[in-house]
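> Sequence first, predicted coordinates after that:
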Amino acid sequence: MRICIFGAGAIGGYLGAKLALAGADVSLVARGAHLAAMQSRGLTLIEDGREVRVPVRASAEPADLGPQDQVILALKAHSVPAVVPQVARMLGPDTTLVSAVNGLPWWYFHRHGGALEGTRLDSVDPGGQQWQQFGPDRVLGCVVYPAADVPEPGVIRHIEGRRFSLGEPSGAISDRALALSAALTAAGLKAPVRPRLRDEIWVKLWGNLSFNPISALTQATLDVLCTDPGTRGVARAMMLEAEAIALRLGVKFPVDVERRIDGGAAVGAHRTSMLQDLEAGRPMEIDALVGSVAEVGRLVGVATPTIATVLALVRLRAKVAGLA
């Protein structure tokens, strides 16, 4: 099975390194200094106190890597629309596209059932590019749990977590999902195939929806914003609004809001990805993590006053910082 990881940053690079170490036929699409470093000396993985250099096949041009069985899309959500034509060139008739992107996915309402079946989310798929050029039938969903970073070009440092939950939009336990699960498991990762992946999407999104923009607005780490009474209250209000939306869509939550916030506090002095992007002068995942929830709220008729307020503030924060 030929696997290509499109976007070999922290998470994509971690996946690529683990698969390559396990002997999988894996290639990576990257760019800039990170790509140059991988091409000249391989990909260095720092994990469990050890450092190992992994030879990898990497290119900026998907056409150089040939046809693939599985393409794992591991980019920030706002980066995807610009590379849709490049990704599409890697997709043969039977290629699976694994959507390892944060936030509500563009394919969310594919095989969902009900009145919103087939609805396209403009906040994460402007103009329906991904729906039209990729096609939702080839998508396999993925919820990413590991944390990693890129301390320097060509180096991936694993911080915590090894689980990549997989799931078909239809909820079926498919051969392609099981094949990818087996490859990831052989690489030392956890890759359960879930019949209700959307439940996990929302539980993770609960935190991303609230913690990320609050941290960008306040510059507070998770332990602080989850325990300060004011910001904890804002996060709670945002989560309750999101929960009301998700319940309308048939989602089942295995934990309640208070436990989810306590889980964020337990992570400690962690700077969210949105805060890290703001500090580094990179565009933030505002629409995928916050705007998409507001959009779905409108679709199902659930008011989101707190989400709308925080969304307006963080969008202005990005504009003032020159990132929008």
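The structure has been received and is ready for your questions.

> going forward, measure contacts between C-alpha atoms and count neighbours the same way
Noted.

> Strands along the stretch 101-250 of the chain, start to end?
139-144, 147-152, 155-160, 164-167 (DSSP state E, counting those that start in this stretch).

> Which elements pack onto the third one?
Contact here means 3 or more C-alpha pairs under 8 Å, 6 or more residues apart in numbering; DSSP states H and E; on that basis strand 155-160 packs against helix 10-21, strand 43-47, strand 147-152.

> any chance of these in a markdown table, plus mean neighbour count and distance to Leu240?
Formatted as a markdown table, the helices and strands packed on strand 155-160 follow (neighbours: other C-alpha atoms under 10 Å; distance: least, C-alpha to C-alpha, whole Å):
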| stretch | mean neighbour count | distance to Leu240 |
| --- | --- | --- |
| helix 10-21 | 24 | 29 |
| strand 43-47 | 21 | 36 |
| strand 147-152 | 15 | 26 |
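
> Second structure for comparison follows:
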Amino acid sequence: MHVLTLGAGAIGGYFGGRLVEGGSRVTFLVRAGRKRDLASQGLRIKSPFGDYVAPVTAITADEIEGPADLVLLTCKAYDLPSAIETIRPAVGPNTAILPLLNGLAHIEALNAEFGSTRVLGGLAKIAVTLTRDGVIEHLNDWRYLTFGEQTGEMSERILALKAAFDRTSVLASAVPNIMHAMWEKVVHLSTVAGVTGLMRASVGEIARVEGGSELMISLLERNADVAARQGFKPSDAFMEEYRRLFADRSSTYTASMLRDIERGGAIESDHILGFMLGKVRSCGLDDTIHRIAFIHAKAYEERRAAGRL
């Protein structure tokens, strides 16, 4: 299996690097500057599960020579349109695309561009960052990757990818219900991003305010209702876990969207909050909280674009 990884940043570099370490054939599709860095210093991973430094194969977009067996897509949601154009020459009739993006909107976009038979579902649970000197730093013991066919079929390519990751320290799971897992994640993510972003506070800080827990749980349950109406009802265990979280006055948990807002960075407003707002409206449900959270995020983007942060 020839894997083409778009980028060699934190997530793509980590998972792609581990595949190289495990003996897989991996090509990193990168910008010219990153290609020079990789040529001179190699791909560098610092991790509790073993540091890894090695030369890797890296190309720029004009050097794509043909289809890959699998394209690993790890861009931010707001970069998806340009990422689609970048990978297009590497997508052939039998190419699989494994996106590891937040939310679900990217699945719809990739299905429209390449057809659902080429697009896998996937989730990554890992804390990694790319340092200023180009090292991929693994920050804790999370190293989970979950993937599967949208149809639920345990296909040959899914089993081959699982076998490739089984030769690494990554804890990979090939599952028949990846879309259900992705819907649960978007229920959680759109709730915590909407509320912690809107309130500019952690879950615990919101919970300590009168009515705060009730607000978060109400939004969670509305999002779960939307998922159920799409055919992906969250499990009782999932709902109980997040009800407990949103009642925890000591929790320091915040969404990455809030952290991006606090540092003045770009955010995935349309991909997460806009996506769920659209689904709420399509179900004919009350969209008040979703609309306010989305307008807040878009107003932040307007202010950021004007350089007023």
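Now that the structure is in, tell me what you want to look at. The shown structure was predicted, so the numbers you read here are calculated from the model rather than taken from an experiment.

> quick revisit: among the strands of the stretch 101-250 of the first structure, which is nearest Trp106 of the first structure?
strand 139-144 (10.2 Å; C-alpha to C-alpha).

> relative to helix 10-21, how tilted is that closest one?
100 degrees (axes from the mean of the first three to the mean of the last three C-alpha atoms, to 10 degrees).

> The second structure: matching residues for strand 139-144 of the first structure?
Per TM-score structural alignment, the counterpart of strand 139-144 of the first structure in the second structure is residues 119-124.

> try stretch 305-312 of the first structure
Under the criterion TM-score structural alignment, stretch 305-312 of the first structure matches residues 288-295.

> centre of the chain versus that stretch, how much separation?
Remark: stretch 288-295 of the second structure is offset 22 Å from the chain centroid, using C-alpha atoms, centre = their mean, to the nearest Å.

> I'd like to know which elements the helix ranked longest in the first structure is packed against.
As assigned by DSSP state H, the longest helix anywhere in the first structure is helix 197-218. Counting contacts by 3+ C-alpha pairs under 8 Å, 6+ apart, helix 197-218 of the first structure is packed against strand 139-144, strand 164-167, helix 222-225, helix 229-248, helix 257-267, helix 273-280, helix 305-320.

> what's the average per-residue distance for that helix once overlaid on the second structure?
By mean C-alpha distance after the TM-score superposition for the first structure, the fitted helix 197-218 of the first structure averages 2.3 Å away from its aligned residues in the second structure.

> Measure how that helix sits relative to helix 229-248, angle-wise.
Using the same axes, to 10 degrees, helix 197-218 of the first structure lies at 150 degrees relative to helix 229-248.

> So which bits of helix 197-218 of the first structure are buried?
197-217 (16 or more other C-alpha atoms under 10 Å).

> Likewise for stretch 155-168 of the second structure?
157-158, 161-162, 164-165, 168.

> Stretch 61-75 of the first structure now?
Here stretch 61-75 of the first structure shows 62, 65, 67-75 as buried, counting by 16+ other C-alpha under 10 Å.

> Show me how far stretch 77-86 of the first structure is from its chain's centre.
On C-alpha atoms, centre = their mean, the centre of stretch 77-86 of the first structure falls 14 Å from the chain's centre.

> now do stretch 20-35 of the first structure
18 Å.

> That one: which residues count as buried?
20-21, 24, 26-31, 34-35.

> before we move on, back to that, turn the helices and strands packed on strand 155-160 of the first structure into CSV, including distance to Val87 of the first structure.
As requested, these are exported to CSV (distance: least, C-alpha to C-alpha, whole Å):
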stretch, distance to Val87 of the first structure
helix 10-21, 15
strand 43-47, 22
strand 147-152, 23
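
> For Pro192 of the first structure, find the nearest of these.
Nearest of these (C-alpha to C-alpha): helix 10-21, 15.4 Å.

> now the closest one against strand 155-160, angle please.
100 degrees.

> sorry, back to before: now for the buried residues of stretch 155-168 of the second structure, which pair is the farthest apart?
Arg157 and Thr168 (17.4 Å).

> hang on, the earlier thing: export the helices and strands packed on helix 197-218 of the first structure to CSV and tack on mean neighbour count?
Shown next, in CSV, are those (neighbours: other C-alpha atoms under 10 Å):
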stretch, mean neighbour count
strand 139-144, 25
strand 164-167, 24
helix 222-225, 21
helix 229-248, 19
helix 257-267, 16
helix 273-280, 18
helix 305-320, 17
